[in-house]
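Engineer: just to be clear, the model below is a prediction. Sequence and coordinates:
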Amino acid sequence: MPYLVLLRHGESQWNLENRFTGWVDVPLSSKGEEEARAAGAKLAGLTFDHLFTSVLQRAIQTADLVCATAGFTNLPTTRDQALNERHYGDLQGLNKAETARQYGEEQVKIWRRSYDVRPPNGESLADTAARVLPYYEAHILPLLRAGKNVLVVAHGNSLRALVMHLDRLSPAEVLELNIPTGAPLYYELDAEGNVLAKRYL
């Protein structure tokens, strides 16, 4: 049975600074680099046929450190902005605590966690899913159905959209879903790509 591993990048510099990041291309923090290496150590016993990442450097850096630590050499890799973090629009670069003081904690939680409410000039999770899921169906699922093992290194919300689809979560259930940085989420799948089991490694 094929397996799919989803990995959110390690802590970025703006995660550390508690800023909305979105499509701003910030690097990993030193802690994020450590998280990526630790994820690589957890994945070292597995074999993968293909790696997918977003085009943002925090995901690419994480994938590079994972591969170096786990000993994955010459792993076929595809990078696509379809897997990028959701675009936070006018919130990008703002401190989350300051934004909560300005707009209210409840409004910021809705912007961050709801399924279909967009931050000003940004994407909702539904918008993010509208690019992530067709990409998954077109490029990743065919590999899984062919019995290939796939590693996806991406972002909190692009992975939330994918987990929502795989786990068949409702918009209400996805509100409380959080994907931690640097923690490999392992899915065992059947020949059609349906989930048989999942766990964090």
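Structural biologist: Ah, there it is. Numbers count the residues shown, from 1 in each chain.

Engineer: CA atoms for contacts and neighbours, from now on please.
Structural biologist: Noted.

Engineer: show me the helices in this structure, by range?
Structural biologist: Using DSSP state H, the helices assigned to the chain run over residues 13-16, 30-43, 57-70, 96-103, 105-113, 125-135, 141-145, 156-166, 171-174.

Engineer: in this structure Tyr3 contacts Tyr186, no?
Structural biologist: Yes. Taking CA atoms under 8 Å as the contact criterion, Tyr3 and Tyr186 are neighbours in contact, 7.0 Å apart.

Engineer: second structure for comparison follows:
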Amino acid sequence: MKGYRIAFIRHGMTQANLDGRYIGTTDLPLCREGADQLYEKIEKYDYPSVQKVYTSPLKRCKQTISILQPNRLVAEMPELREMDFGKFENKTADELMNDPDYEQFIKGGLDNPPPDGESTRDVINRCYEALNIIISDMMYEGLTNVAVCTHGGLIMNMLAGFGVPKRKPMDYACDFGEGFEVMVTASMWQRSNAFEVIGTYPPKYEEMPDYTVEDYYTE
């Protein structure tokens, strides 16, 4: 059965990441430290080349791809943009500490958005739309090996929501310029809206936890 590989890559670091700020819709570039870190990772790890890259339209993602996967065919997708943090945008946890809206937000939940922002359910729905577009495009164009450059929260939600084996979102937290690789088959996606998580990206040859595909159907 034909398989389709997708590497999910988190963008490089911005100044807001260094400052610990909630940055969703704000279109920040990579900071100098962020770009330097990506170049160091190219020297340290083998980033397998891909046929096409699907990316968030925000600068931090597009600049990451220009470093990690230069001269590749790139498609910008608004569905891959970061979560909209509403009134919390550009603020740190310390600045929000005594805000009752923030205290409610950090309790978590699918339908607990920040004021004027997106809920986790909204983000997951966008992730599903993005995955459908990407997988359909791969099949139509005959692509078997692509990358998706997006944001840490989206990667965690996509892999926790649709990945096999099933894990919690925080299990898919990844460093800047890194992520996970998945294998998609048409039958598994059409039947279960699921794909198999096969390892880290770039490959580090670490052992994954001992789960099986069967766990997905029994948990």
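Structural biologist: That came in fine, so what should we check first? This one's a predicted model, so the numbers in the text were calculated from it and none came from an experiment.

Engineer: can you pull the TM-score for these?
Structural biologist: Overall, the chain-to-chain superposition scores 0.80 on the TM-score scale (TM-score structural alignment, normalised by the length of the first structure); 192 aligned residues with a CA RMSD of 2.8 Å.

Engineer: still on that earlier bit, what's the closest of the helices of the first structure to Trp23 of the first structure?
Structural biologist: helix 57-70 (10.2 Å; CA to CA).

Engineer: packing partners of the closest one?
Structural biologist: Using 3 or more CA pairs under 8 Å, 6 or more residues apart in numbering; DSSP states H and E as the contact test, the elements touching helix 57-70 of the first structure are helix 30-43, strand 50-53, strand 150-154.

Engineer: what does that helix contact?
Structural biologist: Contact with helix 57-70 of the first structure is made by 8-10, 12, 25-28, 32-33, 36-45, 53-54, 73, 153-155, as judged by CA atoms under 8 Å, 6 or more residues apart in numbering.

Engineer: just the buried ones from the residues you listed, in ChimeraX syntax?
Structural biologist: Of these, the buried ones can be selected in ChimeraX as follows, counting by 16 or more other CA atoms under 10 Å:
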select :8,9,10,12,26,27,28,32,33,36,37,38,39,40,41,42,43,44,53,54,153,154,155
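
Engineer: just to revisit the earlier point, save the helices and strands packed on helix 57-70 of the first structure as a markdown table, and put in distance to Asn95 of the first structure too.
Structural biologist: Listed next are those as a markdown table, based on distance: least, CA to CA, whole Å:
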| stretch | distance to Asn95 of the first structure |
| --- | --- |
| helix 30-43 | 19 |
| strand 50-53 | 26 |
| strand 150-154 | 22 |
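
Engineer: which stretch among those comes nearest Leu196 of the first structure?
Structural biologist: Shortest separation from Leu196 of the first structure across those is recorded for strand 150-154, at 15.6 Å, computed as CA to CA.

Engineer: once you drop chain neighbours, what's closest to the alignment partner in the first structure of Glu118 of the second structure?
Structural biologist: For Glu118 of the second structure, the aligned position in the first structure is Glu123, judged by TM-score structural alignment. Of all residues beyond its chain neighbours, the one nearest Glu123 of the first structure is His87 (5.2 Å), with distances taken as CA to CA, 6 or more residues apart in numbering.

Engineer: quick one: what's aligned to the one you found in the second structure?
Structural biologist: Aligned against the second structure by TM-score structural alignment, His87 of the first structure finds its counterpart in Asp84.

Engineer: could I get the contacting residues of the aligned partner of Thr144 of the second structure in the first structure?
Structural biologist: Structural correspondence for Thr144 of the second structure with respect to the first structure (TM-score structural alignment): Lys148. Residues touching Lys148 of the first structure, when contacts are defined by CA under 8 Å, 6+ apart, comprise Pro2, Tyr3, Phe48, Asp49, His50.

Engineer: for these, give me a markdown table that also has neighbour count and distance to Gly104 of the first structure.
Structural biologist: Rendered in a markdown table, the data for the contacts of Lys148 of the first structure read as follows (neighbours: other CA atoms under 10 Å; distance: CA to CA, whole Å):
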| residue | neighbour count | distance to Gly104 of the first structure |
| --- | --- | --- |
| Pro2 | 19 | 44 |
| Tyr3 | 23 | 41 |
| Phe48 | 17 | 44 |
| Asp49 | 16 | 45 |
| His50 | 18 | 43 |
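
Engineer: tell me how far Arg121 of the second structure lies from Leu143 of the second structure.
Structural biologist: Here Arg121 of the second structure is placed at a distance of 29 Å from Leu143 of the second structure (CA to CA, to the nearest Å).

Engineer: what is the end-to-end distance of stretch 98-109 of the second structure?
Structural biologist: Using CA to CA, the two ends of stretch 98-109 of the second structure sit 20 Å apart.

Engineer: go on, stretch 187-201 of the first structure?
Structural biologist: The first and final residues of stretch 187-201 of the first structure sit 10 Å from each other (CA to CA).

Engineer: buried residues in that stretch?
Structural biologist: Neighbour-count burial for stretch 187-201 of the first structure, counted by 16+ other CA under 10 Å, picks out Tyr187, Glu188, Leu189, Asp190, Gly193, Val195.

Engineer: count of neighbours near the closest residue to the fourth one other than its chain neighbours?
Structural biologist: It refers to Asp190 of the first structure. Distance criterion CA to CA, 6+ apart; nearest residue to Asp190 of the first structure, sequence neighbours excluded, is Met1 at 5.7 Å. The local packing of Met1 of the first structure (other CA atoms under 10 Å) involves 15 other residues.
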